[in-house]
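In: what follows is a predicted protein model with its sequence.
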Amino acid sequence: MVQPLPHVREIPPYVPGRPPEARPGLTTYKLSSNENPYPPLPGVLGTATQAAEAMNRYPDMGCTALYDALSTKLDVSTDRLAAATGSVALIYHLLAAYCGPGDEVVHAWRSFEAYPIAITAAGATGVQVPVTADGRHDLAAMAAAVTERTRVVLLCTPNNPTGPALSHAETAGFVAGVRDDVLVVVDEAYLEFVRMADPVDGLALLRDHPNVVLLRTFSKAYGLAGLRVGYAVAAADVASALRAVALPFGVSSIAQAAAVASLAHEVELLARVDALVGERDRLVAGITAAGWTVPEPQGNFVWFDLGDAAADFAARAADAGLAVRPFAGEGVRVSVGEPEATDRLVEMLEKEPPPA
């Protein structure tokens, strides 16, 4: 029997957030995938609908309009951009382009679930560095984990699923201490939700360090999760490598059109982000008032460090009409959603004591 390569059998499965189960007489809410709960803006939806009329044609493989719009927004040349089907695809592309058997990839853990999957798929070895007790990257330990075999370091800020974000000062200090032949990936999928002193300025890092790669997405703040479009900003040679290994015609015409339209409607879109940040603050206040604690959230989600109680917590949330994302034996991530969902979760927390 024909067999796949040995490392393929070792790839862990990706577990998506599940939709809520129907509850008679109860409105249910999906808080398991960190999605933007708002529908597309009319201008974005209209543009995407118009693009769908040409679905019999291949998309622009060069993503010309998208690269031009991003070049203007970010003040970078188009040769420093690479688009793909979400920023997660760019992680796969980058590891495929720069890693192989014997190479190491350092990353925090718990962090984004796709990291070990993409690392294993590339045939590389993941080096997991535990996050701190409050869910933050332990940058000192990560720096110590870099060896002569390290090709890539992955920094997730804000960290999914635990929530805290890195500061610019600590990130710049970390990057300055890493060899220049190691790529430092700053995964900024939740960039627009950050509200903290000294947030990471990814473009400034990239200007000072050509081994930095920025990953961003239209899935979260921009609400285009169903269309799958993300982008990398990197040195021109790195961006070229990412484009070289990408699946041809990967980003659909509809996704490209919607992304460009989203940039044109950015003021309205980011006003929705501000509303979600306000809802996040209200949720954290309710959690705190109920006697529970969560790490400082800087994305559109909160993290409950529950250990073996994670599954039971998720089951109780499901009974309340809330689909959340449990990580067995570790904790539960809950997305910031509609105000009614916030109220429902806080009511649930008020009825039970926090774990000792």
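Out: Thanks, I have the structure now.
In: going forward, measure contacts between C-alpha atoms and count neighbours the same way
Out: Will do.
In: all helices of the stretch 51-200 of the chain, in order?
Out: For the stretch 51-200 of the chain, the helices defined by DSSP state H, counting those that start in this stretch occupy 64-74, 87-98, 114-121, 139-145, 168-176.
In: mind listing residues that contact the shortest one?
Out: Same thing as helix 139-145. Contacts with helix 139-145, where a contact means C-alpha atoms under 8 Å, 6 or more residues apart in numbering, come from 106, 107, 108, 127, 129, 170, 174, 177, 178.
In: among those, which one is most surrounded by other residues?
Out: Each of these was scored for neighbours by other C-alpha atoms under 10 Å, and residue 107 scores highest at 27 neighbours.
In: got another, please set it beside the one above:
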Amino acid sequence: MTSDQMLTAPHAARPVLRGAVSGLPSYVPGRRSAGVDIAALASNESHYEPLPAAAAAVAEAAGRMNRYPDMAAVELRERLAGHLGVTADEIGVGPGSVGVLQQIITGLCDAGDEVVFAWRSFEAYPILVELAGARAVRVPLDDTEGHDLDAMAAAVTSRTKVVLLCTPNNPTGVPIAHERIGAFLRSVRSDVLVVIDEAYVEYAEAGSGPDSLALYREYPNVCILRTFSKAYGLAGLRVGYAVAAPEIAEGLRRTAIPFGVTALAQKAAIASLDAAGEMQARVAAVGQERARMAARLAAQGWKLQPSQGNFLWIRAADGLRERLVAAFDQAAIMVRAYQGDGVRITVADPASNDRVLRVLETFTA
């Protein structure tokens, strides 16, 4: 067919996705439970029901869901500001911390710019970076399953706009010490935004990771990223936030999807802040179970790095990984497998955790 003929054949061509989109890896969510006897431990959700105050706030707000939410999330930002000791101008919110991270990358990165992060880490990182047309720079984890900050500093170039530090790291659970991040910040350019992703910070033992707010106050290029999805139990409502210099936070609000954080999510997040004591009691119970499981697994012969998240990580090459997943499937336990790397298991209620321990015991007995 000639070019002239193609011009007269309006149905011959088809819309084509951008090359960056066609080549994107798909984000793989944790597998979902389809039965009451299945232990759903593949997604790092809270196994507790929503905090009663949050559920009540959602029920009360549901009668007004015919109205748009506050696009600026003023009340939520003001409450977060008071909770953290910053100003509302330093807060940006979005649909989960991953939504806020997309706002960060959209706001800072042009095509060809670079974003540096550890790998393996949160699977959405390379997807969001490449979707923005930027270049994902993966730096392998060190021998302790944590961030190799020296290698990450060495990976920063003149095109680097953002560095992502996930602490505790997902999926390995290893935190980054405060002093190490401080040294890293002193070694990188001040025009590189360093995002401290603390989605699991509530589960971390005091002193195991950074005092991110202190680092933020000392280094203007620090951005703190947090979520209500994990410890607060609002994974289904999608609300997260960032703390950043006012000009950066304003950019995050500009790049946000209009009305992206629903009124129900905003009200539930505010109520959850008011119920922080109850949330902390739940977190303490998860920490006790995490410690119990780690001790049992160590006694069984498993060599695991201490986790500070609501999950445990087993490094396993593909052969062992496949056998582990098959054994968990047979026991009606859903875990998260990472090809070539290992298996992540969410810490849940004691009965589910005991089922996990019984499966893993068969590999070391």
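Out: Happy to help now that I have it. Keep in mind that this is a model prediction, so the values were computed, not measured.
In: where in structure 2 does stretch 259-278 of structure 1 fall?
Out: Aligning stretch 259-278 of structure 1 against structure 2 (TM-score structural alignment) gives residues 269-288.
In: ok, stretch 236-243 of structure 1 next?
Out: Aligning stretch 236-243 of structure 1 against structure 2 (TM-score structural alignment) gives residues 246-253.
In: follow-up on the earlier one: quick one: distance of the match of stretch 259-278 of structure 1 to the chain centre.
Out: Distance of stretch 269-288 of structure 2 from its chain centroid, counting by C-alpha atoms, centre = their mean, to the nearest Å, is 18 Å.
In: how about that stretch: buried residues?
Out: 269-273, 275, 278-279, 282-284, 286-287 (16 or more other C-alpha atoms under 10 Å).
In: farthest pair within the residues you listed?
Out: Pairwise distances across those peak at 24.4 Å for 270 and 287 (criterion: C-alpha to C-alpha).
In: if we can go back for a sec, next, format the helices of the stretch 51-200 of structure 1 as CSV and append distance to residue 51 of structure 1.
Out: As requested, the helices of the stretch 51-200 of structure 1 are exported to CSV (distance: least, C-alpha to C-alpha, whole Å):
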stretch, distance to residue 51 of structure 1
helix 64-74, 13
helix 87-98, 22
helix 114-121, 30
helix 139-145, 44
helix 168-176, 39
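In: relative to residue 26 of structure 1, which of these is closest?
Out: Closest to residue 26 of structure 1 of the helices of the stretch 51-200 of structure 1, according to C-alpha to C-alpha: helix 114-121, at 32.9 Å.
In: after superposing, tell me the mean distance of that closest one to structure 2.
Out: Following the fit onto structure 2, the mean deviation recorded for helix 114-121 of structure 1 is 0.4 Å by mean C-alpha distance after the TM-score superposition for structure 1.
In: which part of structure 2 lines up with that helix?
Out: Structural correspondence for helix 114-121 of structure 1: residues 124-131 of structure 2, per TM-score structural alignment.
In: show me what contacts the spatially most central residue of structure 1?
Out: In structure 1, the residue lying closest to the centroid (C-alpha atoms, centre = their mean) is residue 189, at 3.8 Å. Contacts for residue 189 of structure 1 were tallied using C-alpha under 8 Å, 6+ apart; they are 87, 157, 158, 215, 216, 217, 220.
In: ok, now with 10 Å
Out: By C-alpha atoms under 10 Å, 6 or more residues apart in numbering, the contact set of residue 189 of structure 1 is 86-88, 156-160, 214-221, 230-231, 299.
In: residue 39 of structure 2 too?
Out: If a contact means C-alpha under 10 Å, 6+ apart, then residue 39 of structure 2 has 32-33, 328-329, 331-335, 346, 348-349, 351-353, 355-356 as its contacts.
In: residue in structure 1 matching it?
Out: Using TM-score structural alignment as the criterion, residue 39 of structure 2 maps onto residue 29 of structure 1.
In: residue 192 of structure 2 too?
Out: Counting by TM-score structural alignment, residue 192 of structure 2 corresponds to residue 182 in structure 1.
In: next: residue 109 of structure 2.
Out: Match for residue 109 of structure 2 (TM-score structural alignment): residue 99.
In: nearest spatial neighbour of that match, skipping sequence neighbours?
Out: Once flanking residues are discounted, residue 99 of structure 1 sits nearest to residue 124: 6.1 Å by C-alpha to C-alpha, 6 or more residues apart in numbering.
In: you'd agree the one you found is up against residue 92?
Out: No - under the criterion of C-alpha atoms under 10 Å, residue 124 of structure 1 is not in contact with residue 92, lying 11.6 Å apart.
In: what touches both of those two?
Out: Counting by C-alpha under 10 Å, 6+ apart, the shared contacts of residue 124 of structure 1 and residue 92 are residue 118.
In: what does residue 74 of structure 1 correspond to in structure 2?
Out: Residue 74 of structure 1 maps onto residue 84 in structure 2, by TM-score structural alignment.
In: measure its match to residue 212 of structure 2 for me?
Out: According to C-alpha to C-alpha, to the nearest Å, residue 84 of structure 2 stands 11 Å off from residue 212 of structure 2.
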